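> Provided below are the primary sequence and the corresponding predicted coordinates.
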Amino acid sequence: MNKNVGGIDRILRIVVGLVLIGLTLTGIIGLWGWIGVVPLATAAIGWCPAYLPFGIKTCKMN
């Protein structure tokens, strides 16, 4: 599992994940907001399985 999620992409994933979870906890959106866990998890591990079929990498090359 090579990392394929870069810095700005990670920050955006964290923000989106936290916003979705926050909206769910405040009752603004329904249970679907818990999908925010997915971007948080992919940001934490630095790997997104959805990028694989398209060959996308937003991280710096070594």
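It's in.
> When you work out contacts or count neighbours from here on, use the C-alpha atoms and nothing else.
Fine.
> Residue 39 contacts residue 14, doesn't it?
Yes: under the contact definition of C-alpha atoms under 8 Å, residue 39 touches residue 14, with a separation of 6.5 Å.
> Pick out the residue nearest the middle of the protein.
In the chain, the centroid-proximal residue (C-alpha atoms, centre = their mean) is residue 39; its distance is 2.1 Å.
> try it against this one:
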Amino acid sequence: MPANVGNMDRILRAILGLVLFIAPLLNMPAIWSSAGLTYGSMAVGLVLVATAFFRFCPLYRIVGLSTCKIN
């Protein structure tokens, strides 16, 4: 698994992932009153944090995209 997620991409993914994971727990805004939206948001947030941590995005590989400067 070669790295294909750059530094700025990692930071944005980590922040957005944490927001999507934590916001439903705080119920802010009330859009997460649905259980499906809550679990969906948390799953997407977890995937974003994981891709930021591992510096690898499977979707980027399929599309042939890379934001990492060191390949």
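Sure thing, it's come through. Just so you know, these numbers come straight off a predicted model, no measurement behind them.
> TM-score them against each other, please.
Taking TM-score structural alignment, normalised by the length of structure 1 as the basis, the two superposed chains have a TM-score of 0.89; 62 aligned residues with a C-alpha RMSD of 1.2 Å.
> still on that earlier bit, quick one: contacts for the residue nearest to the centre of structure 1?
Residue 39 of structure 1 is in contact with 13, 14, 16, 17, counting by C-alpha atoms under 8 Å, 6 or more residues apart in numbering.
> Can you list which of those residues carry over to structure 2?
Mapped onto structure 2 and checked by both residues aligned by TM-score structural alignment, their matches' C-alpha atoms under 8 Å, the contacts of residue 39 of structure 1 keep the contacts 13, 14, 16, 17.
> With respect to residue 48 of structure 1, which of these is nearest?
residue 13 (10.6 Å; C-alpha to C-alpha).
> Relative to residue 44 of structure 1, how far out is that closest one?
Per C-alpha to C-alpha, to the nearest Å, residue 13 of structure 1 is found 9 Å from residue 44 of structure 1.
> higher neighbour count, the two?
It is residue 13, of residue 13 of structure 1 and residue 44, that has more neighbours when counted by other C-alpha atoms under 10 Å, with 22 against 13.
> rewinding a little: out of the contacts of residue 39 of structure 1, list just those in helices.
Judged by DSSP state H, these include 13, 14, 16, 17 as members of helices.
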